[in-house]
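Undergrad: Okay, here's the prediction I keep looking at, along with the sequence it came from:
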Amino acid sequence: MGVEIGSKLEGKVTGITKFGAFVELPGGATGLVHISEIADTFVKDIHQFLKVGDVVTVKVLSLREGKIGLSIKKAKEQERPPRSPRERGEGFEDKLNRFLKESEERQSTRKKNTEKRGRHR
């Protein structure tokens, strides 16, 4: 399997810096896992998560000018439902309708809470 954007590959950590880890991929190519792509939590010290020689599964994020951008955390992610309106393919009318519905629900809840407080005084 070649190195293509979106592909998941196994590689070996060959070096660690303060900004990320270098991973050797099948075929001899080396890519970088940026510190922000190592784990779902805040990573202050990469050595707490990886060491040279570790075999990791990575997802190829980018291929630019001979540089390969990799992610460990995205390789672990399961297929998830779209989170943002743009990911859901939601148009302006859909967004507006959803906003109006949510706004009406919030206003209704506030009104009920205000009425309850008013009766007890």
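TA: Received the coordinates, thanks. Residues are numbered from 1 along each chain as shown.
Undergrad: from here on, contacts and neighbour counts on C-alpha atoms
TA: Fine.
Undergrad: Can you pull up the most central residue in this structure?
TA: Geometric centre of the chain, nearest residue: Lys74, 6.0 Å, by C-alpha atoms, centre = their mean.
Undergrad: Relative to Leu70, how far out is the closest residue to it other than its chain neighbours?
TA: Take Lys74 and drop its neighbours on the chain: the residue closest to it by C-alpha to C-alpha, 6 or more residues apart in numbering is Lys59, 6.3 Å away. Distance of Lys59 to Leu70, given as C-alpha to C-alpha, to the nearest Å: 6 Å.
Undergrad: let's bring in a second model and compare:
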Amino acid sequence: MTLKAGNIIEGTVINITNFGAFVDVEGKTGLVHISEVADTFVKDIREHLKEKDKVKVKVISVDDNGKISLSIKQAIQHQKSSKPVEIDWSADKNKQNPSDFEDIMSRFLKDSEERQQDVKKHQEAKGRGYSRRG
């Protein structure tokens, strides 16, 4: 596979720095910036990667000088989004019992009524503490 932007390929981590990891892909070295390692904030890249780790990376860009920008985060997101979603179409599981719906509605009405009473009490208590002076 050629090194073109958008391709997802496997590489080997060859060096780790404070700002990212250098990954060997198809005999060339590319950089995975620390911000492209994981979906979450990465304080220490060594908690996520070690030298000689095999990683899937997405080629972000290849400039005219041969500099290759890579992303582990985007490769993972692409894998997640390309997996088909399994849906259980069986009708029996999706049908709700009418009594279940009525139970849910009665609980909702009870909870909302209690919340409404709490709001009224709070507003009344708030109004008592102030007096108007002219």
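TA: Done, it's in. For clarity, every value in this text was computed on a predicted model and none was experimentally measured.
Undergrad: before we move on, back to that, so Lys59 and Leu70 of structure 1 - more neighbours on which side?
TA: Regarding Lys59 of structure 1 and Leu70, a neighbour count based on other C-alpha atoms under 10 Å identifies Leu70 as having more, with 30 against 24.
Undergrad: Would you agree the more buried one is in contact with Val60?
TA: Yes. The criterion here is C-alpha atoms under 8 Å, and Leu70 of structure 1 meets it with Val60 at 4.7 Å.
Undergrad: Please identify the residue in structure 1 that aligns with Asp39 of structure 2.
TA: If you follow Asp39 of structure 2 across to structure 1 using TM-score structural alignment, you land on Asp40.
Undergrad: Which helix runs longest in structure 1?
TA: What stands out as the longest helix in structure 1, according to DSSP state H, is helix 92-119.
Undergrad: elements contacting that one?
TA: Applying 3 or more C-alpha pairs under 8 Å, 6 or more residues apart in numbering; DSSP states H and E, one finds that helix 92-119 of structure 1 contacts no other helix or strand.
Undergrad: Cross-check the contact I'm expecting between the residue nearest to Lys74 of structure 1 and Ser71.
TA: Yes. Lys59 of structure 1 is in contact with Ser71 according to C-alpha under 8 Å; the separation is 5.2 Å.
Undergrad: follow-up on the earlier one: so what's the residue count around the match of Asp39 of structure 2?
TA: 12.
Undergrad: One more: Ser108 of structure 1?
TA: 12.
Undergrad: Tell me where structure 2 has helices.
TA: Using DSSP H, helices in structure 2 cover 72-82, 91-94, 98-128.
Undergrad: Distance to Phe22 of structure 2 for these - can I get that in CSV?
TA: Below are those laid out as CSV (distance: least, C-alpha to C-alpha, whole Å):
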stretch, distance to Phe22 of structure 2
helix 72-82, 12
helix 91-94, 49
helix 98-128, 55
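Undergrad: Now Arg46 of structure 2: closest residue in space that isn't a chain neighbour?
TA: Ile16 (7.4 Å).
Undergrad: just Lys56 of structure 2 next, same as before
TA: Glu10 is the one closest to Lys56 of structure 2 (C-alpha to C-alpha, 6+ apart), at 4.4 Å.
Undergrad: Translate the one you found into the numbering of structure 1.
TA: Glu10 of structure 2 maps onto Glu10 in structure 1, by TM-score structural alignment.
Undergrad: doesn't Leu70 make contact with that match?
TA: No. Glu10 of structure 1 is beyond contact range of Leu70, at 11.0 Å (criterion: C-alpha under 8 Å).
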